[in-house]
Every structure is written in structure tokens, then in C-alpha cells.
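Asks: Below is the sequence, then the predicted model.
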Amino acid sequence: MAAAAVACSNPDWSDLPTDLLTNIVQLLDLDLPGAYAFASVCSSWSSAAFAAGIPPLRTPWLMSWEPSLKPSSSAVTCEFRRLLDVDKVYKVSFPEGSFVTCCGASNGWLVVVDELCNLSLRNPFTSRTIPLPPVTDFPCVEAVRDGHGNITSYHLTSRSGPYTEAQLYDAHHLATFFYRKAVLSGDPSGGGDYSVTIIHFGGAWVSHVRAGDARWQVLAPDISKNWRSNRCPGDTYADCAYHDGRVYAVSYWGYVERWRMDDAGTPSTAEPEVRGVWEPGRPAYPDAVKFTFCVVDDDAARSKKEEEADEQDSVQAHALFLGLNQSAFLPAKSFLGASPGVLYFSAPWMRQHSPDQLERVGDWGGARTYDLKTRTRTFDRVFPGLLPASARLRDCPTEVWITPNLY
């Protein structure tokens, strides 16, 4: 009896029967974090989970949510979908007040905005959270507090020519539109060195913060005052990236800027890189949407024809995922459901910049495709019926691509 008791007190959970493991996985079927946590226990549990239909970790998911302009007293639930089974929906909930919207996804981490318009990094599969410096760190934002010292709203100061104007915004409302895009330079899971770059303040500012820093560093405080101000009135930043010690930002009109970051994280002056990617106003293509790809290799001494051939071959074998996420260029053969030569994109802010396209497309909500082989500009929906009708024409994000990270 004693020997039996000792044996039972140290069970080998990896040797549980496969049919029992399968039954457990089925109970976790729609609980995505729980299912992935189950799969990470050991190799036998991982095999049982994936055999039962839990998608592999490297699967790109589209996370979607319904935007709200009013605070909620309940948790926010986001929906996860994958390309291989567009009708199956998994759900992940965020604690009350912690999620108003999302402005980025990199390395399996989300950059989420809470009800006070503050940013944090959150891993939706492990629930780990890393706070970022508050919105009041920016010189354009001033908090308004009630009699108990609680923040209720913000004064947002903007400058137009010689005039300065301050507008009052409810904190929750400001959270829905203040941030446009955020990317990470690396994976924060291991506590290593990484940085966060954001586009914000209506797309006019670019800011940057390194892990452990207490304050944001504004790289571009006003797009209207930079080197292209006389060429593109009304232009705003559309995307940003970090690569090899440099921060890049591209505008809706196709201009690219670069900041070199030294070892202390101090940026250089913005340098123009490329211009004229999007050519609006041409008679044949009013408000046209154009995708342009460039191979960046400063050390390569190749001819232009060789570069174009390599670029064409590379694009045709890959699936591209663009949007609020860190842009992903993935070999299609490694990802079930992804088609080679297809661009999967979401465009939450396109309503402001392409009204003529909006008339033809109907709305810019949800994820769409662009076929790079045929150049077919139909922008077909990836997930039909993804958004409620009330959310389709709003100027705020409703989806982001993310690939799970359990660390």
C-alpha cells in the first residue's frame, strides 16, 4: 500500500492516454489561450492538441473587436479567426478598462490602449502585460482631473500656422483615435532589449521608447513642418518599422523617412529615403491605391534587373500580411490556408485618405486580399460578415493580424 501511494504521488502526466488528452482539448476548443497553454506542457500534450485541431503556433490569426465610444463596465471580448477555417471563431477576453482598441501587434504581443488612453504591451495568449509611458508624457496632452484626482479627460493641443488650439476630449474617446500604428523592434518576452515606435496624434507624430525608459522620445513632432511640407499638404504617417538600428516611417503619399538610433537610443535628424510611391490626382487613377515593394540591401552590388527579378520571385512565393501588425512576409507553403502571391491587408484609416475607393469598396473594415499575380483590384473580403454594420464606417481600428507567442 505504501509503495502504491508513493507511485501515485509522482504521476507522469505525459503518459496520460491519448483519448483522455483529446477529450480535454475538446473542452478547451474555443478557449485559445487555454488550448495553447495545454499544448505547451510537453510533446505528448502538444501532439494531442494539434491532432485535435488546435492550429499550430505559427498560424497568423486575425483578431477583431467591435469599437465603442463609451466606457464599458464589463470585460472586452475579441474574436480570433484563421485563414484555414474562416467560419470558426475563438474568443479571448481582456479585463474591464484594459482594452479600448489595439494599435499594433509584433512578435505575438499586442499594443493595446486602455480607457485612460495609455498604452501597454499585452500577450493575449499568456496575459502578460508591460506598461508603457503614459499619454500625458507627450507635450500635446494635458490631463483634466475630477475632485478626487481621477483623470476624466484631456486637453489636446494642436498648432495650425501661428495659432495654437486646445480641444477637450473624454479620455475613452481620445483612446479610440489618438494612436495610429505601433511596432516593436524585438520580442519582449525574455526581458531583453527592445523598443516601441508609434505613429500618433492624427498621424502627424512619430515617437519611440526603449525597454526600461520612463519617457517617450518624439522623433517627428509635426509632419507639416518636415522636409516635404511644401509638396504634400495634409499628408500623414501611415506605417512605421524598425530595422538594424533605424526607425522608418512612410506617409500615405509614399514618402519614407529614416532615423538612425545610436547606442543610447538618441535619434539622428530625419533623412528622406524614397518619395512618390502613391501618386494621387492622376486623371486615369483618381485616389488610386498602389502597393510598391522595395528590396533594401545597402551592401548588395546587384543590377536593377537582378533586384527586380529577385523581388518578383520572392513575392510570388510568399503571403504578405499588412495592417496594424508588424508587416509579415511569410513563405506560403509553411502556413496552411495562406495563398502565395496574395497580400492580406486591413486598412483602418483608409476612409480618410481614399474616399473614391470607399464608394466602390463599400467600406474599409475587415481584412481584404490583393492578388499580386493578376493585379486584380477587387479587394475581396477574407472573412465575410466579420464586422457589424454599425462599425463599418467608423474611423477607428477593428482588427489586427497576430501570430501566437507563448513566452
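Replies: Cool, got the structure. Numbers count the residues shown, from 1 in each chain.

Asks: all contacts plus neighbour counts: C-alpha atoms, from now on.
Replies: Noted.

Asks: report the longest helix in this protein, please.
Replies: The helix that spans the most residues within the chain, counting by DSSP state H, is helix 304-316.

Asks: Could you name the helices and strands sitting against that one?
Replies: If you count contacts as 3 or more Cα pairs under 8 Å, 6 or more residues apart in numbering; DSSP states H and E, helix 304-316 packs onto no helix or strand.

Asks: Tell me the buried residues in stretch 236-244?
Replies: By neighbour count on 16 or more other Cα atoms under 10 Å, the buried set for stretch 236-244 is 236-242.

Asks: How about stretch 128-148?
Replies: 132-133, 135, 138, 140-144.

Asks: go on, stretch 185-204?
Replies: Buried, per 16+ other Cα under 10 Å, within stretch 185-204: 185, 187-189, 195-201, 203-204.

Asks: Likewise for stretch 287-298?
Replies: For stretch 287-298, burial by neighbour count (16+ other Cα under 10 Å) applies to 287, 289.

Asks: Just the helices from this structure, written as ranges.
Replies: Remark: helices assigned in the chain by DSSP H are 2-9, 18-27, 32-39, 43-51, 171-175, 304-316, 350-353, 355-361.

Asks: Serialize the ones you listed to TSV and add fields for mean neighbour count and distance to Cys294.
Replies: What follows is these, written out as TSV (neighbours: other Cα atoms under 10 Å; distance: least, Cα to Cα, whole Å):
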stretch	mean neighbour count	distance to Cys294
helix 2-9	8	60
helix 18-27	16	44
helix 32-39	20	36
helix 43-51	18	37
helix 171-175	22	34
helix 304-316	13	8
helix 350-353	16	22
helix 355-361	13	25
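
Asks: adding another structure so you can compare the two:
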Amino acid sequence: MHVADAVHSGAVCASWRAAYDAFRRHRLPSPRQPPCLLYASDAAGPDVAALHCAATCAALRIPFPRARLARRPLLGSGHGWLVTADEASKLLLLNPVTDAEVALPLITTLHHVESFTDERGAPMYNVFENIRAEPTDLEPHRAHEFMYYQYRVVLSASPAAGRDCTVLILHMPQGEVSFARLGDERWPWVAAGKDTGLPWRYGYRDTMYNAFDDLFYLLQFNAAMCSLDLNGPLPVARQVLGSVPKSVYLKKYLVQTPSGDMLQVWRLRKHIDSLTPVELSPDYVDDDDIQNPHLELKTLDLQLYNVDLQHQRVEMIDSLPGHALFLGFNAALCLSVKDFPGLKPNYAYVTDDCEEYVSMLRYNLREIGIWSIADQSMPRLVDVSPVIYPWLNWPSPIWIRPSLF
């Protein structure tokens, strides 16, 4: 069964509930799950989130208080778990289906973050971006907006695997690399230099874990790549691809196909004036968020490149037959439509992952659609796959593959 069907089965009768409980207790394997869009909805209620399945168009309501979503921004997802931050900007892993939660090391264990108390006695963080410059002062509850939103958090495995789950984060300043295994108390920093082999300290924009070779791969803003081995006592990195001309100003994703090939996806976006401005909440107060009811961020182009590590080059491809992409603040996915017949082949299912839209612009319209790689166009997801509950603008919807473990 899909996760949604399994959850629903437990509500049929007492004997089915007992079977469902046994399934959960014995951790029996379930099939690979199709991606779902996690979103909040007024129609679903204040204490409920919705999961819209892209393959079946079914919607599952799960207990997930809206206030919790508002307090804990969604910073990423992988293996059915969300990456969030608490009121002190400490990262947490949360399974929205089971409500299981795992805490990660404190933000102050990053190599360049220190805590202090200001003149009012309030806790604060110092972030040292450059040893020659004054540190940046951050309020704990907003530090995640500065530290994580532009970058990525990636898991090597489900947190149910315990110490076998490694969490790699790209963070400020300017895209540095740190990691931790579940249960660690600190975020070890992967410094550039001969000790690690990491070719560049800054500039990493995306990362992925490759289960075929047990390595992480890091993608730079200029499309250059390096591998990162975290299996030994010390990190070991190696450059595997040089920079690519005319790639600097495009949003980039690193994704692996089911056969093990790696792709780079470049996304061109532009702010446009919306013909239908959004309505701001009556209690909205214009502060640092600088809301613009007419502003929309639109995808204008998606370019796909096959990564040839043997010859250290990328080759542009114009189609992805039999496959569908899922792009956003989730760990990027490439899935075979044979495994999920309801998915549209040669399409990319996309959501917003611009840092302003995820962290600040709560009322602006979200871009949620499916990009036709063949036609180079993107209808809204709601136009081609109607949902029971229309999604809200906040928090920004995110793709996950639901898991009971």
C-alpha cells in the first residue's frame, strides 16, 4: 500500500486497526512512495496539513498544527522526513506522518557561530563571516533565515537508520559545508585545503548523496563539482568537474537518475508583475518583509545536463523520457514513471525555493506547477491535477515521499 492507504486502512474497523498497528510495530517494508506536496490549507483546518499525491491526485489530511508550521519553517526534506528549525534555530528532523522527531546539533556548534547576551540580557548569536570583519548579530529565532535558507540540507538515509544517517548542510557564509551523524553533539566543518582535499571553501549551492558509491557530491554556483567521502575518520574530497561557462546566475540542482547517472538542472527565474495581486491579511504589518502584492517569481527555462564524470564534462540533453523530476526545497528527485504510472513523463514538478519566498514573503503567490521539458512551458499544478484543498501561501509547500519509518 501507499502510505495514505495504509493510514486510512487503520480507520476501517478494530481488526484492521490491529493489523495496521502490527505493521507499524514490526516495521514491515512498504513500497516506494510517490512524492506528495505537503501544504497547509484553511479548508483542512488549523490543526491539519494536507499531502497531495502527484501520482494519484489523492489528498491525505494529517495532524499537523498550523502554529507548529509557522514556528518551524520548512528547510528541506528527504526520505519522508522534513528538515525544520526550532525557536533557537536548531535543526530538527520531523516525520509528518508519524510525528517522530530527531534533534540535530546546536547551531552554536558550527565552526563560526557563537552565542552571547546583548545589553538587554537577551540571547543572541554572533556569526563570523570573515576573520577581518565584525561578526553579524542574529536573533536566535530568526537565525535560520540567514544561515540555511539559500542552501541545502541532505540526508544520506532515513533517520530511522540512527547513526547510519549522515546529515550534510550547506550554510552561510556563502555556502560552506558541515555535517553530523545522528547522535553527534557538534557540526564538524569541512574546511578547504590539503587536509581534506576540498577545493573551495565557499560557493556550494546544492548537494546529493549517491547510494551507489556511498559519497556525497557538492555542486558549486558555477556548476563545478567535487565528491566528498565521510566514511573515514576525516572528510576526503576530490574535484570531479570544473566550472561551466555562462552558468553562474542560474539556480542549480543536482539529481541522480534511477540508473545512477547524475544530472545538473539549471533553472532560470524572473520576477514579474502579477495581473491579479494577492490580498494581504487584515492583520498584516509592513516590516522588514516588504510585501509586494503584485510580485510573482516565474520559471522561464529549465536546462538539463548529463554529468560525465569520466570525461569531466556536462552534456546538454533536451528530454528525459520515462522520467519525472521533483524540484524545490526538497532533495531533488528523478523517478521512473514505470514505478508511478500517474506521473507525467518528461515533466518537472516544481515548487518555490527562493529564500525570500520561503522565509519572508508570506503572502506572495507561490509557483507550483509542472514544467514540460518538451514544450518549455509550465501550467499550474492545480490546472492539471485538481486538489481537494487549495494550498495556502505559507508555509511554502514542499515535496516529500511519505514514510512510516
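Replies: Looks like it came in fine. Only a predicted model underlies this, so the values are computations on that prediction, with no experimental measurement involved.

Asks: for the buried residues of stretch 185-204 of structure 1, which one is nearest Ala2 of structure 1?
Replies: Ser189 (43.7 Å; Cα to Cα).

Asks: quick one: the corresponding residue of structure 2 for the closest one and Ala331 of structure 2, what's the gap?
Replies: Correspondence of Ser189 of structure 1 to structure 2, assessed by TM-score structural alignment: Ala160. Remark: distance between Ala160 of structure 2 and Ala331 of structure 2 (Cα to Cα, to the nearest Å) = 18 Å.

Asks: just Phe64 of structure 2 next, same as before
Replies: 22 Å.

Asks: repeat for Tyr305 of structure 2
Replies: Applying Cα to Cα, the value for Tyr305 of structure 2 to Ala331 of structure 2 is 18 Å.

Asks: and what of Ala4 of structure 2?
Replies: Taking Cα to Cα as the measure, Ala4 of structure 2 and Ala331 of structure 2 are separated by 21 Å.

Asks: neighbour count winner among these two?
Replies: Shown here are Ala4 of structure 2 and Ala331; by other Cα atoms under 10 Å, Ala331 has more neighbours (24 against 20).

Asks: what residues are up against the more buried one?
Replies: When contacts are counted by Cα atoms under 8 Å, 6 or more residues apart in numbering, Ala331 of structure 2 is found next to 76-78, 152-154, 208.

Asks: Just give me the match in structure 1 for it.
Replies: Aligning on TM-score structural alignment places Ala331 of structure 2 opposite Gln326 in structure 1.

Asks: Give me the distance from stretch 182-192 of structure 2 to the chain's centre.
Replies: Relative to its parent chain, stretch 182-192 of structure 2 has a centroid offset of 20 Å by Cα atoms, centre = their mean, to the nearest Å.

Asks: Could I get the buried residue list for that stretch?
Replies: 182, 186-192.

Asks: that older thread, taking the buried residues of stretch 185-204 of structure 1 one by one, which sit in strands?
Replies: Among the buried residues of stretch 185-204 of structure 1, DSSP state E puts 195-200 in strands.

Asks: In this structure the match of Ser189 of structure 1 contacts Leu404, no?
Replies: No - the pair Ala160 of structure 2 / Leu404 is not scored as a contact, 9.7 Å apart, by Cα atoms under 8 Å.

Asks: Asp353 of structure 2 -> structure 1?
Replies: In structure 1, Asp353 of structure 2 lands on Pro348 (TM-score structural alignment).

Asks: ok, and the closest non-adjacent residue to its match?
Replies: Distances taken as Cα to Cα, 6 or more residues apart in numbering place Pro397 nearest to Pro348 of structure 1, at 4.9 Å, with adjacent residues excluded.

Asks: which residues sit in contact with the one you found?
Replies: 67, 101-103, 348-349.

Asks: mind checking how far it is from Trp109 of structure 1?
Replies: 17 Å.

Asks: Need the single longest strand in structure 2, by residues.
Replies: Taking DSSP E as the criterion, structure 2 has its longest strand at strand 295-308.

Asks: Contacts for it next, please.
Replies: Strand 295-308 of structure 2 is contacted from outside by 261-274, 277, 313-319, 364-367, 373, 376-377, using Cα under 8 Å, 6+ apart.
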